[in-house]
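>>> Please find the sequence and the predicted model below.
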Amino acid sequence: MDRKKTYKAIVIIVVVTIVIAVALFYFYLRDDNDKYEGIPTLEPYINDKVGVLQESDYNDLQDFCTYIEYNNSCEIALLIVDNTGSYDLNTFAIRTFEKNGIGQEGKDNGVLVVFLVPEVGDIRWRTVTGDGVSDILSGFVLKGFENEYLIPAMEQGDLSWGITLYIYAIGLELDEKYISEGNDPWEEYPIWFIPLNGWQLAIFVVVFILLTIVTKGRVLLLIPYLFTRGGGRGGFGGGGTGGGGSRGRF
């Protein structure tokens, strides 16, 4: 077999391998995709889909939740929506918590706070806690935070400030009572400035080599964009086991 035929055979093998891997991955996740249809993918840590939060409150909460994770590894996420699609609020919140893997893997120390703020009707909320922090953030404790911080601010017409105080109360409780080393989300990556774990990086390298061959090196022009760390991390830590917490309406 001459060199040209060998080259074509290698390319075909690589392409077939990638196609098979993608197909297996698709069939493996198909059931989960059905379960989580219509459930959003969150960015760490604050996700305001309605525009409820004041800009200063949004920035403060983003910085505060970052501090909490770096200090003791707990992950707090906030989601504000105006509808939950075909789900009731409780199911929507729990599946969002599970899908996004909020909390560290093996610790399940995540918290998700979902506010449903429709154009017409009552404001409702659901706080979901991971198994690893459910004793610290019991329903009784969370109700106390709601009555002390959230509801009084809402009664004064300042939902943004009420949500901010509520998240701060949750975070400070975890900061005081949850004992764990901090977590730098970028430490889990083999190459710190590329947000890919081991197997993702291996697939990326194979595909990138193939594209380099096919495009005769032109894909190399994308390197400055691919290796930019950017302004934030890519996702949560892989926890997401839980269901305790609190709920309310106003």
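Now that the structure is in, tell me what you want to look at.

>>> all contacts plus neighbour counts: C-alpha atoms, from now on.
Noted.

>>> which residues are in contact with the host helix or strand of residue 203?
Using DSSP states H and E, residue 203 maps to helix 198-214. Contacting residues not belonging to helix 198-214 are listed as 11, 14, 189-190, 217-220 [Cα atoms under 8 Å, 6 or more residues apart in numbering].

>>> now for those residues, which pair is the farthest apart?
11 and 189 (28.4 Å; Cα to Cα).

>>> if we can go back for a sec, measure how far the helix holding residue 203 is from the centre of its chain, please.
The chain centre lies 25 Å from the centre of helix 198-214; the measure is Cα atoms, centre = their mean, to the nearest Å.

>>> Tell me the buried residues in it?
Of the residues in helix 198-214, 201, 210 count as buried by neighbour count, 16 or more other Cα atoms under 10 Å.

>>> try stretch 113-128
By neighbour count on 16+ other Cα under 10 Å, the buried set for stretch 113-128 is 113-117, 123, 125-128.

>>> for comparison:
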Amino acid sequence: MAVFINRCAWWGRARAVATWWAPVCCFLAVCVLGSAASLAFASRAQAQTQTVAVPELRTWVTDQTGTLSAKVQETLNARLARLDQEKGAQLAVLVVPTTGEDTIESYARRVFDQWRIGRAGIDDGILLVVALNDRRLRIEVGYGLEGAVPDLVAGRIIRERITPQFKNGDYAAGILAGVDALESLVRGETLPEPAASSSSSDDDPWAILMPLAFISLFIPTLAAALASGVFVFLAFESLPLALVAAVVAAVLSRIGRTFGAGGKGSARVSRRGSAAGGFGGGFAGGRGGGGFGGGGGIGGGGASGGGGGSGGGGASGGW
């Protein structure tokens, strides 16, 4: 009997404890779950609202999503490079996963201003931005092309040429169709002629090397070989070609000395003057501005903005 009474008493105390602690446990569980949900929501919101960096402009087509094949990118880059060279206007395409906290309009403007598409003072640049995950796109038009591509026309290109292809999942076809329409309008616009690409002696390797070969006739063999080798290596970034140039310069120097082109007096002068001039010309020609870089819109296979700005015109859309 006593055991039964003790068990009943223990059971009563257990029920009392459970009565008091059950609400407390429930409250704690709700707090923990609420905190976890808040953290998850905050993390997701932070991920969605982070600022998306503007990529560096290297080619006229920049795809950060892997959507466009290498062949499509190569085709577009070649076309847009020709447009830049023949017309002077610049058209760039950017495909990103998302614009983050920016609207498609503000992000496109930010990219345009950083890339500086179009020529300075003419502002004949156009930017096509596609944000795949956001399912939004924007055609941003420079002030100088707002007559050729007004807002209404940009909107029609989006609605009639680009987004129908996007809705079918063919993003490459949509971008190609948009570029076709924009390029046609730009080529039909009267714009200032592009600056003629300089075909000076700086762009002709033979024209650059011939004076150096002539100088080699009048300077000591070692100086001629060293100056020619260093110059050619800096200009062409080719060690085998630099070695060949050094050997040729050494041979020319020996020929010059054999026929009396470079005596002792001329050797002294060359050590102080011509040799130093050879090195100076080599470094200046190899790495200085202009050299072999081709400082226009396309140089060395890459793209660069011409200093243009956006006029705020264009249109946006979705699919």
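That came in fine, so what should we check first? This one's a predicted model, so the numbers in the text were calculated from it and none came from an experiment.

>>> care to give me the TM-score?
After superposition, the two chains reach a TM-score of 0.66 (TM-score structural alignment, normalised by the length of the first structure), with 189 aligned residues with a Cα RMSD of 3.0 Å.

>>> before we move on, the earlier item: filter the buried residues of stretch 113-128 of the first structure down to just the ones in strands.
If you go by DSSP state E, these have 113-116, 125-128 in strands.

>>> any chance of those residues in TSV, plus distance to residue 177 of the first structure?
Supplementary listing: those in TSV, determined by distance: Cα to Cα, whole Å:
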residue	distance to residue 177 of the first structure
113	19
114	23
115	25
116	29
125	24
126	22
127	18
128	18
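
>>> Pick out the most distant pair among those.
Greatest spatial distance among those (Cα to Cα): 116 and 128, at 13.9 Å.

>>> in the second structure, which spans are strands?
Counting by DSSP E, the strands of the second structure are 61-63, 90-96, 125-131, 136-142, 298-299, 302-303, 310-318.

>>> which other helices and strands contact the second one?
Helices and strands touching strand 90-96 of the second structure, by 3 or more Cα pairs under 8 Å, 6 or more residues apart in numbering; DSSP states H and E, are strand 61-63, helix 70-87, strand 125-131.

>>> Which of those has the highest mean neighbour count?
strand 125-131 (a mean of 27; mean count of other Cα atoms under 10 Å).

>>> whereabouts in the first structure does that one align?
With TM-score structural alignment applied, strand 125-131 of the second structure matches the range 110-116 in the first structure.

>>> again, but for stretch 253-266 of the second structure
On the first structure, no counterpart of stretch 253-266 of the second structure exists by TM-score structural alignment.

>>> Just the endpoints, please. Distance across that stretch?
Terminal residues of stretch 253-266 of the second structure are spaced 12 Å apart (Cα to Cα, to the nearest Å).

>>> How far does stretch 98-112 of the first structure sit from its chain's centre?
What separates the centre of stretch 98-112 of the first structure from the centre of its chain is 9 Å, taken as Cα atoms, centre = their mean.

>>> Please apply the same query to stretch 201-221 of the first structure.
29 Å.

>>> cool, and stretch 148-160 of the second structure?
Using Cα atoms, centre = their mean, the offset of stretch 148-160 of the second structure from its chain centre is 26 Å.

>>> Kindly name the residues of the first structure that line up with it.
Per TM-score structural alignment, the counterpart of stretch 148-160 of the second structure in the first structure is residues 136-148.

>>> go on, stretch 78-88 of the second structure?
Using TM-score structural alignment, the residues of the first structure aligned to stretch 78-88 of the second structure are 63-73.

>>> Work out the gap between the matching stretch and the centre of the chain.
With Cα atoms, centre = their mean, you get 14 Å for stretch 63-73 of the first structure.

>>> Stretch 21-32 of the second structure now?
Its chain's C-alpha centre and that of stretch 21-32 of the second structure lie 55 Å apart, by Cα atoms, centre = their mean.

>>> Would you check the span in the first structure matched by that stretch?
By TM-score structural alignment, stretch 21-32 of the second structure lines up with nothing in the first structure.

>>> before we move on, back to that, which of the contacts of helix 198-214 of the first structure lies at the shortest distance from residue 180 of the first structure?
For those, the nearest to residue 180 of the first structure is residue 189 (20.5 Å; Cα to Cα).

>>> What's the local residue count around the closest one?
Neighbour count for residue 189 of the first structure, taken as other Cα atoms under 10 Å: 15.

>>> For residue 103 of the first structure, see how far away it is.
Between residue 189 of the first structure and residue 103 of the first structure the distance, using Cα to Cα, works out to 17 Å.

>>> Also residue 116 of the first structure?
In terms of Cα to Cα, residue 116 of the first structure sits 22 Å off from residue 103 of the first structure.

>>> before we move on, the earlier item: now what about the match of stretch 78-88 of the second structure, what contacts it?
Stretch 63-73 of the first structure is contacted from outside by 45, 74-77, 103-104, 109, 168, 171, 175, 178-184, using Cα under 8 Å, 6+ apart.

>>> gap between stretch 126-138 of the second structure and the chain center?
17 Å.

>>> right, I mislabeled it, should have said stretch 15-31 of the first structure
Using Cα atoms, centre = their mean, the offset of stretch 15-31 of the first structure from its chain centre is 24 Å.

>>> Would you check the span in the second structure matched by that stretch?
Matched against the second structure by TM-score structural alignment, stretch 15-31 of the first structure finds no partner residues.

>>> same check, this time on stretch 41-54 of the first structure
Stretch 41-54 of the first structure maps onto residues 56-69 of the second structure, going by TM-score structural alignment.

>>> can you list the buried residues of stretch 113-128 of the first structure in JSON lines and add distance to residue 90 of the first structure?
Output for these, formatted as JSON lines (distance: Cα to Cα, whole Å):
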{"residue": "113", "distance to residue 90 of the first structure": "11"}
{"residue": "114", "distance to residue 90 of the first structure": "9"}
{"residue": "115", "distance to residue 90 of the first structure": "11"}
{"residue": "116", "distance to residue 90 of the first structure": "11"}
{"residue": "117", "distance to residue 90 of the first structure": "14"}
{"residue": "123", "distance to residue 90 of the first structure": "14"}
{"residue": "125", "distance to residue 90 of the first structure": "9"}
{"residue": "126", "distance to residue 90 of the first structure": "7"}
{"residue": "127", "distance to residue 90 of the first structure": "9"}
{"residue": "128", "distance to residue 90 of the first structure": "9"}
